[in-house]
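A.B. asks: quick one: sequence and predicted model below, then my questions.
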Amino acid sequence: MFDKILIANRGEIALRVLRAAKELGIQTVAVHSTADAEAMHVKLADESVCIGPPPAKDSYLNVAAIVSACEITGAEAVHPGYGFLSENAKFADILKAHNIKFIGPSPENIRTMGDKIEAKRTAKALGIPVVPGSEGGVADVATARKVAKDIGYPVIIKATAGGGGRGMKVALNESELEIAVSTAQSEAKAAFGNGEVYIEKYLQKPRHIEIQVLGDGQGRAVHLGERDCSLQRRHQKIWEEAHSPALNAAQRDEIGGRVARAMQEMKYEGVGTIEFLYENGEFYFIEMNTRLQVEHPVTEAITGLDLVQEQIRVASGAALPYEQSDIQFSGHAIECRINAENPMTFVPSPGRVDSVHFPGGLGVRVDSALYSGYRIPPYYDSLIGKLIVSGKSRSECLMRLRRCLSEFVVDGVETTIPLFQKLLGERDIIDGHYDIHWLEKYLAKLQA
């Protein structure tokens, strides 16, 4: 086991990793920008190192500064959290060259699954069902027309690099295709420095269902069930739950088994998530995230496993102690992402938190680095916390969530809490009848 790890992140995920490490008896090093000097994870870490000014490119993405911080403090490993450098194969390579362990999968696995086209080819070869589409990148409109004609409209054009909804455009028919391709290429080039795009069949009313996996890099891997992440705005998840209201145990076992076998064949190390669109009883692979997910707490709630501690253990060389039959699921869990944003316009609301009160009680967890007097900086993602509730059933979770949202107070900035309170009054949400387009349509009606 490691003696000391460096946490190359900020906010609630940095605090989450810190807590897991401390429970394993591991010393922690926090790195931070000048804007985060008073952040909670910095206050609680055994050591802290300032790595640059507020812009992420000069601090949290500053590889040289992070490596230097490891060498100064004697950190043996780096936990990247999510975002920033968590899926950067070059960063993992550099750490390896400096004899520092990257707590995550191998650089080779990151590269394979980080390229959307290569990931799709790999998934198909490993027996994972994929969305019909182009075999590789689409360079021009003529090629795009041929692919679209073969798979049928509507189609979606996606950037091969990146994510977060950028470089994604839908064409409902041939007349919309040319502008969709050129716009997606331009967006992808601007956002990721890579204008390559590919085409897939656009599913009309799919759900977003993902399978959590855990492997030890030695050929053993298990799945930890699914999460339903279908409530999304601009391809960004806001509500996740496990299990999915749309699946039964047989479907879960079948797709989970396929994914676990694929991870065994890849000799995948650490946690990862295989994401699918699900429609009419069929699963279609869209991508793999080779890192910890924002929504990992809902899986922890129904399995009783600490996924961050599992990451650290396998990174230290420990073999996975579980067979698939050892993984047991219990109850239901729901997570709401609380952002410092206007709940209707989603305009960010940074600033001073005058006071904060988190809900509590049985089956309630809040992952947040907020405290009274903390000033939310304007430079980073607006996620300020995650409310996770668990219970024996989905209906119990919904009642618990309603109660917790009424207790959750953040004074001084706007938050998205009122949006979740509204959602809990909608019959489709109560019944679990929603798809990835539901929230966008709902918000459009509210703003009309």
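C.D. replies: Looks like it came in fine.
A.B. asks: from here on, contacts and neighbour counts on C-alpha atoms
C.D. replies: Noted.
A.B. asks: look up how far A39 lies from the residue nearest the centre of the chain.
C.D. replies: The centroid of the chain falls nearest to Q293 when counting by C-alpha atoms, centre = their mean (3.4 Å). Separation of Q293 from A39 (C-alpha to C-alpha, to the nearest Å) stands at 21 Å.
A.B. asks: what's the answer for T73, then?
C.D. replies: 19 Å.
A.B. asks: between these two, which one's more packed in?
C.D. replies: Using other C-alpha atoms under 10 Å, the more surrounded residue of T73 and A39 is A39, with 23 against 16.
A.B. asks: how many residues are close by the residue nearest to R400 when sequence neighbours are not counted?
C.D. replies: Excluding its sequence neighbours, the residue lying closest to R400 (C-alpha to C-alpha, 6 or more residues apart in numbering) is V389, at 6.7 Å. Using other C-alpha under 10 Å, V389 is surrounded by 30 other residues.
A.B. asks: included below, for side-by-side comparison, is a second structure:
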Amino acid sequence: MFNKILIANRGEIAVRIIRAARELGISTVAVYSTADKDALHVMLADEAVCIGPARSNESYLNMNNILEAAVATHAQAIHPGFGFLSENSKFVQLCEEMNIKFIGPSAEVMDAMGDKINARARMRAAGVPVTPGSEGEVYTTEEALKIADEIGYPIMLKASAGGGGKGIRKVSTPEELVPAFEAATAEAKAAFGNGAMFIERMIFPARHIEVQILGDSHGNVIHLGERDCSLQRNNQKVLEESPSVAVGQTLRDKITSAAVKAAQAVGYENAGTIEFLLDEASGNFYFMEMNTRVQVEHPVTEFVSGVDIVKEQIRIANGAELSVKQEDIHFKGHAIECRINAENPKFNFAPQPGKITNLFLPSGGVGLRVDSAMYSGYTIPPYYDSMIAKVIVHGESRFDALMKMQRALMEFDVEGVVTNIDFQLDLISDPHVIAGDYDTSFLGNKFLPEYLKEG
């Protein structure tokens, strides 16, 4: 097993990885920007190295500084968490060149699945259903108009090298396409340095269903069931649960088998997620993309499967076989995760950085977990993502989990900054959510208009 790993991330995921490593007897190195010198992950790690100023491109995206920190501290491996460099194949290659193990898939696999057009082609070849769309990258509005006319509206424009909701536009008519294409291209170029688009028919409304997979270097690939991530705002997930109320056992067998087939087709190694769109009316599902990293919402899968995904990532990177086989996985109960952000839902979810003057995290009882890097007196910097905590609950039934989440959110108290806790409490208490009657259109088209109208 590794003696020491470096965590190339910040916030709650860095804390999560440090705790998993410590339980495995592994020393940890935190990296931090000047804005994060008082962050919890810096305090918890065995060592900490400042890698630059507050701006991400000068610190958490600075490959040279991170690798220098790894070499200076004799770290044998780097865990990237999610975001930042977690899906950057160039960084993976640099790690390999410096004989530092990257805790994730290879650069080749990351490129194959990170480029959405190549990924779609690979999935088609493997027999995994994909949505109708463009065969290659689209660079001009003329090309886009022709392809959209062939596959039919509505369509989705997506950045070929994208992720995190960047460079995505929904287009319902030819009149909307040109300005949407230009805006998406500009956004993608700014975010990823690549403005290329691809086009696919929009399955909307739909269920956003994703399947957690694990693969090792010995050819073993398993799935850990599905998550329902349909409650989204601007293509960003707000609440996730496992299992999905929209997926019965027959469909579950089909969609998880497709996910395993997808991972096997590219020789996938480590933790990953295959994302699908489910058309509830027809029962058909379509490959959307693969995330070649640990997901924000991985804890709901850990609760229902009993598998510690982060520890499994570390073991796989160290060359071990998966600690469990598919027949060992038995799903139990229901789990829900709410993302807690420092933002104001009443003002277009504007970020609300600032100092936390008082903090009370919900606790008590079986099946409740809060993943966070907050503490009383901590100042949330304005430079990074606004997520400050995740509340995850597990119950014997979905109703048990819903009630436990309501109780947890009622107890959760953050003073000094505005958060979306009350918004999440209203959402988890909504009759449609309680009934499981929602899809990707629900939050934007139904819940938010009523929520904002109430003031």
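C.D. replies: Sure, I can see it. This one's a predicted model, so the numbers in the text were calculated from it and none came from an experiment.
A.B. asks: give me the TM-score for this pair.
C.D. replies: The TM-score (TM-score structural alignment, normalised by the length of the first structure) is 0.98; 448 aligned residues with a C-alpha RMSD of 1.2 Å.
A.B. asks: now check the second structure for the residue matching the residue nearest to R400 of the first structure.
C.D. replies: Using TM-score structural alignment, the equivalent of V389 of the first structure in the second structure is V393.
A.B. asks: is the residue nearest to R400 of the first structure located within a helix, as I assumed?
C.D. replies: No - read with DSSP: H, G, I helix; E, B strand; the rest coil, V389 of the first structure is strand and lies in no helix.
A.B. asks: my read is that it contacts G360, right?
C.D. replies: No - using C-alpha atoms under 8 Å, V389 of the first structure is not in contact with G360; the gap is 9.6 Å.
A.B. asks: measure the closest residue to R207 of the first structure other than its chain neighbours to C229 of the first structure for me?
C.D. replies: Spatial nearest neighbour of R207 of the first structure, excluding adjacent residues (C-alpha to C-alpha, 6+ apart): D435 at 4.7 Å. Here the criterion is C-alpha to C-alpha. By it, D435 of the first structure lies 9 Å from C229 of the first structure.
A.B. asks: list residues touching both of these two?
C.D. replies: Both D435 of the first structure and C229 are in contact with 207-208, where contact means C-alpha atoms under 8 Å, 6 or more residues apart in numbering.
A.B. asks: so L61 of the first structure, which state does it fall into?
C.D. replies: Taking three-state DSSP, the label given to L61 of the first structure is coil.
A.B. asks: quick one: it from G81 of the first structure, how far?
C.D. replies: 13 Å.
A.B. asks: same check, this time on V364 of the first structure
C.D. replies: Going from V364 of the first structure to G81 of the first structure by C-alpha to C-alpha gives 22 Å.
A.B. asks: S393 of the first structure too?
C.D. replies: 30 Å.
A.B. asks: G11 of the first structure too?
C.D. replies: Taking C-alpha to C-alpha, one finds G11 of the first structure at 10 Å from G81 of the first structure.
A.B. asks: and for S175 of the first structure?
C.D. replies: S175 of the first structure sits 42 Å away from G81 of the first structure, going by C-alpha to C-alpha.
A.B. asks: between these two, which one's more packed in?
C.D. replies: Each of S175 of the first structure and G81 has its neighbours counted (other C-alpha under 10 Å); G81 has more, 26 against 9.
A.B. asks: just say helix, strand or coil for that one.
C.D. replies: G81 of the first structure - assigned by three-state DSSP - is coil.
A.B. asks: residues contacting it?
C.D. replies: 7-9, 13-14, 17, 291-292.
A.B. asks: in the second structure, which of the residues you listed still touch?
C.D. replies: Retained in the second structure by both residues aligned by TM-score structural alignment, their matches' C-alpha atoms under 8 Å are the following of those: 7-9, 13-14, 17, 291-292.
A.B. asks: in a markdown table, list those along with secondary structure.
C.D. replies: Below are those laid out as a markdown table (three-state DSSP):
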| residue | secondary structure |
| --- | --- |
| I7 | strand |
| A8 | coil |
| N9 | coil |
| I13 | helix |
| A14 | helix |
| V17 | helix |
| R291 | coil |
| L292 | coil |
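A.B. asks: out of those residues, which end up buried?
C.D. replies: Taking 16 or more other C-alpha atoms under 10 Å as the criterion, what is buried in these is 7-9, 13-14, 17, 291-292.
A.B. asks: return the member of those residues nearest to C336 of the first structure.
C.D. replies: The shortest approach to C336 of the first structure among those belongs to I13, at 15.0 Å (C-alpha to C-alpha).
A.B. asks: that closest one maps to what in the second structure?
C.D. replies: I13 of the first structure maps onto I13 in the second structure, by TM-score structural alignment.
A.B. asks: contacts only, for that match.
C.D. replies: Taking C-alpha under 8 Å, 6+ apart as the criterion, I13 of the second structure is in contact with 81-82, 296, 371-372.
A.B. asks: which one of these is nearest to T357 of the second structure?
C.D. replies: Nearest to T357 of the second structure among the contacts of I13 of the second structure, counting by C-alpha to C-alpha, is S372 at 16.0 Å.
A.B. asks: how many neighbouring residues does the aligned residue in the second structure for D435 of the first structure have?
C.D. replies: Aligned against the second structure by TM-score structural alignment, D435 of the first structure finds its counterpart in D439. Neighbour count of D439 of the second structure, defined by other C-alpha under 10 Å: 22.
A.B. asks: show me how far stretch 375-386 of the first structure is from its chain's centre.
C.D. replies: 16 Å (C-alpha atoms, centre = their mean, to the nearest Å).
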